[in-house]
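Engineer: Here's my sequence, what's the structure:
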Amino acid sequence: MGILEVEGLKRSFGGVTAVDGLSMSVEEESITGLIGPNGSGKSTTFNLISGTLESDGGTVVFDGEEITDEKPYTIARRGLGRTFQQARVFDEMTVYENLLVVQTDDDKDARANELLGLIEMHDERNSFAQDLSGGQQVLLGIARTLMLDPDLLLLDEPFAGVNPGLVADIRQLLVTLVEEEGKTVLIIDHEMDELSKICDEIVVLVDGKKLLKGDPEAVREDEDVQRSYLGGLQ
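Structural biologist: Predicted coordinates for the structure are as follows:
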């Protein structure tokens, strides 16, 4: 049994079905990619798993306990953290303050300093978040989520619009989190090349359903996946 088990998950908006009986699992201490054409249900799936949307059916089980339709803050406290397509940082706070504001524990200063080292942003600790590059804001957003020490990270397009140098930094950070801190990562992204470099498995969604799950090479070579991307993944 994986750390995350989704079974028969459904969600419609009016007459449009966004997620249609989706079943998938994520193994502990792995990196799993979630890809699909625009409108395939990727972000809706994240919203259902993290509690920002209520489902129309199905179940979500995290670390052996059902969390279907629980409140987002309850799910976060259980150890499931997420980021969003747009980095949600406090623009007028410093990098360091952005980390401290999400944590109330006595050791939050030590954890914040540890994470600044992990994302290699000690030099920017007193910079305002609004002055960071897009890639640096992504790193800060991931670090903020890590302040709560989640077991599972859901990352929504962490490579989108990020310069190649920082893409490599984000990629290395994710590998480090899995290999050295025992985290599990589920990523939505359109960058098949980047996902292929770090993912153990990739799940392909089409029309809210799982088309295929497999290792990156198998997914890239699958003819149905090629057709779903209007010309194929290059």
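
Engineer: Please count neighbours and contacts with C-alpha atoms only from this point.
Structural biologist: OK.

Engineer: Would you enumerate the residues in contact with the spatially most central residue of the chain?
Structural biologist: Nearest to the mean C-alpha position of the chain, by Cα atoms, centre = their mean, lies L155 at 1.7 Å. The contact partners of L155, taken as Cα atoms under 8 Å, 6 or more residues apart in numbering, are 82-84, 185-188.

Engineer: ok, 7 Å please
Structural biologist: Residues near L155 by Cα atoms under 7 Å, 6 or more residues apart in numbering: 82-84, 186-188.

Engineer: could you dump those residues to TSV with distance to G39 and neighbour count?
Structural biologist: Conversion of those to TSV gives the following (distance: Cα to Cα, whole Å; neighbours: other Cα atoms under 10 Å):
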residue	distance to G39	neighbour count
R82	20	24
T83	19	21
F84	16	18
L186	18	24
I187	16	25
I188	13	25
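
Engineer: Identify, from the residues you listed, the entry nearest to A168.
Structural biologist: Closest approach between the contacts of L155 and A168, by Cα to Cα: I187, at 15.2 Å.

Engineer: Would you confirm that the closest one contacts L153?
Structural biologist: No. Applying Cα atoms under 7 Å as the test, I187 and L153 come out as separate, 8.2 Å apart.

Engineer: where's the strand or helix carrying E194 relative to the chain centroid, distance-wise?
Structural biologist: Using DSSP states H and E, E194 sits within helix 192-198. Offset of helix 192-198 from its chain centre (Cα atoms, centre = their mean, to the nearest Å): 14 Å.

Engineer: Only the buried residues of it, if you could.
Structural biologist: Neighbour-count burial for helix 192-198 flags 192, 195-196, 198 (criterion: 16 or more other Cα atoms under 10 Å).

Engineer: what's that helix in contact with?
Structural biologist: Against helix 192-198 from outside (Cα under 7 Å, 6+ apart): 31, 33, 216.

Engineer: out of these, which are inside strands?
Structural biologist: 31, 33 (DSSP state E).

Engineer: Can you tell me which of the contacts of helix 192-198 lies closest to P164?
Structural biologist: For the contacts of helix 192-198, the nearest to P164 is G33 (19.0 Å; Cα to Cα).

Engineer: tell me, how many neighbours does the closest one end up with?
Structural biologist: Neighbour count of G33, defined by other Cα atoms under 10 Å: 30.

Engineer: One more, so I can put them side by side:
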Amino acid sequence: MSDILLQVSGITKRFGGLTVVDGVSFDVRSGEVVSIIGPNGSGKTSTLNIVSGVLSADSGEVRLAGERISGRKPHQIARHGLTRTFQNGRVIGNLTVRENVLVGLDGLRKRESRLREIPGVRWASLLAETAGALVEGPKRGKEAAEDDALVTRQLERFGERLLPRRDQYAYTLSYANRRRTEIARALVADPQLLVLDEPTAGMNQTETTEVLDQLLALKERGQTILLVEHKLDLVMKLSDRIIVLDDGKIIAEGRPEEISRDPKVIEAYLGTSFAKEHNA
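Structural biologist: Below you'll find the predicted structure:
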């Protein structure tokens, strides 16, 4: 049990009479890539939101590195070592790429925030996560140099896609580069667990392949990842284990090759053509 980083135990979430997550339990081990798949409305994003503190579960608990994080706010969970990206994209358009990535350093240092003074910032949930993360004005030279090195390290991961654009405003970026900026922001604090909600949504095949290669490189260096993604080829190539949700419940869990052959998963989500292609 010592290698289990994330423990999710019996989490349930209801909205009125609708149960969106129904007694879900799973573990993620250190260095493992675990993907959650399933039909639209199956509870995937709600599960991630409970794990990361965006939603509170009605019952059950979540532990990270043995410590209960259920009931904590997202920025507190981030400081404990869990960072994430979002399905609908959350870059701050009138900050530069560099400044957007710096927001992710809230998990390392506490700073007085001036984000509320920036025109156009309207996302209360993002502000709650990043409060105290960004300071305009004098900083000690050593800290500034350390921050810049951390940002550069993450931008270099994406090569020419982001590094030459570090001082450009995020609103000028392509959609794919905004998603890359979000991943860089989630990684800059060197999290224990990286949670990704459809990181390649809206990307074309070339862009998706590039992100897959970058995620494989993260996996190679031992980064623990919890992923929700609809692009099944990416999921099958990247994942150590796959959890399948349907109607808020886990209907299958196993290695990619096991999931691709599971009759319940084929019926509920994969379809026979995908199964035949990957089990030929």
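
Engineer: quick one: TM-score?
Structural biologist: TM-score for the superposed chains, counting by TM-score structural alignment, normalised by the length of the first structure: 0.94, backed by 233 aligned residues with a Cα RMSD of 1.5 Å.

Engineer: nearest to L174 of the first structure, of the buried residues of helix 192-198 of the first structure?
Structural biologist: Among the buried residues of helix 192-198 of the first structure, and counting by Cα to Cα, the member closest to L174 of the first structure is I198, at 8.3 Å.

Engineer: which residues in the first structure form strands?
Structural biologist: 4-13, 16-26, 31-35, 57-62, 65-66, 80-82, 152-156, 184-188, 201-206, 209-214.

Engineer: In the second structure, what range does the longest one match?
Structural biologist: The counterpart of strand 16-26 of the first structure in the second structure, using TM-score structural alignment, spans residues 18-28.

Engineer: try the fifth one
Structural biologist: Counting by TM-score structural alignment, strand 65-66 of the first structure pairs with residues 67-68 of the second structure.

Engineer: what's the spacing between the matching stretch and its chain's center?
Structural biologist: 20 Å.

Engineer: compared with the first structure, how much does that stretch deviate?
Structural biologist: Average distance, stretch 67-68 of the second structure versus aligned residues of the first structure after superposition (mean Cα distance after the TM-score superposition for the first structure): 1.1 Å.

Engineer: Mind naming the longest helix for the first structure?
Structural biologist: Secondary structure of the first structure per DSSP state H: the longest helix is helix 164-181.

Engineer: Now do it and strand 184-188, the angle between them.
Structural biologist: Calculated by axes from the mean of the first three to the mean of the last three Cα atoms, to 10 degrees, helix 164-181 of the first structure forms an angle of 150 degrees with strand 184-188.

Engineer: how about helix 164-181 of the first structure: buried residues?
Structural biologist: Buried, per 16+ other Cα under 10 Å, within helix 164-181 of the first structure: 166-167, 170-171, 173-175, 177-178.

Engineer: picking up where we left off before, closest to F159 of the first structure among the buried residues of helix 192-198 of the first structure?
Structural biologist: Closest to F159 of the first structure, out of all of these and judged by Cα to Cα, is L195, at 9.6 Å.

Engineer: Tell me the residue in the second structure aligned with the closest one.
Structural biologist: Match for L195 of the first structure (TM-score structural alignment): V235.

Engineer: Could you tell me how many residues sit around the alignment partner in the first structure of D148 of the second structure?
Structural biologist: Mapped onto the first structure by TM-score structural alignment, D148 of the second structure lines up with D109. Number of residues near D109 of the first structure (other Cα under 10 Å) recorded here: 16.

Engineer: Okay, D109 of the first structure and L9 of the first structure: tell me how far apart.
Structural biologist: D109 of the first structure sits 39 Å away from L9 of the first structure, going by Cα to Cα, to the nearest Å.

Engineer: again, but for E66 of the first structure
Structural biologist: 13 Å.

Engineer: more crowded one of these two?
Structural biologist: L9 (23 against 14).

Engineer: And the more buried one, how close does it get to G21 of the first structure?
Structural biologist: Distance from L9 of the first structure to G21 of the first structure, by Cα to Cα: 5 Å.

Engineer: With D224 of the first structure instead?
Structural biologist: 19 Å.

Engineer: More neighbours: which of the two?
Structural biologist: Here D224 of the first structure and G21 are compared on neighbour count by other Cα under 10 Å; more neighbours surround G21, at 19 against 13.

Engineer: Contacts only, for the closest residue to the more buried one other than its chain neighbours.
Structural biologist: Of all residues not flanking G21 of the first structure in the chain, G8 sits nearest, at 3.9 Å (Cα to Cα, 6 or more residues apart in numbering). G8 of the first structure sits next to 21-23, 57-59 when contact means Cα under 7 Å, 6+ apart.

Engineer: Now do the contacts for G214 of the first structure.
Structural biologist: Applying Cα under 7 Å, 6+ apart, the residues contacting G214 of the first structure are 201-203.

Engineer: residue contacts, the match of D148 of the second structure?
Structural biologist: Applying Cα under 7 Å, 6+ apart, no residues contact D109 of the first structure.

Engineer: ok, the nearest residue to L9 of the first structure once chain neighbours are set aside to E66 of the first structure distance?
Structural biologist: The shortest distance from L9 of the first structure to any residue other than its chain neighbours is 4.0 Å, reached at G58 (Cα to Cα, 6+ apart). Separation of G58 of the first structure from E66 of the first structure (Cα to Cα): 11 Å.

Engineer: With I202 of the first structure instead?
Structural biologist: Distance from I202 of the first structure to E66 of the first structure, by Cα to Cα: 23 Å.

Engineer: Then G33 of the first structure?
Structural biologist: Distance from G33 of the first structure to E66 of the first structure, by Cα to Cα: 22 Å.

Engineer: Out of the strands of the first structure, indicate the one that is most buried.
Structural biologist: Per-stretch averages of neighbours, counted by mean count of other Cα atoms under 10 Å, single out strand 31-35 among the strands of the first structure, with a mean of 27.

Engineer: packing partners for it?
Structural biologist: strand 184-188, strand 201-206 (3 or more Cα pairs under 7 Å, 6 or more residues apart in numbering; DSSP states H and E).

Engineer: Mean distance between the first one and the second structure after superposition?
Structural biologist: The superposed strand 184-188 of the first structure is, by mean Cα distance after the TM-score superposition for the first structure, a mean 0.5 Å from where its aligned residues fall in the second structure.

Engineer: So which other helices or strands are in contact with that strand?
Structural biologist: Using 3+ Cα pairs under 7 Å, 6+ apart, strand 184-188 of the first structure sits against strand 31-35, strand 152-156.
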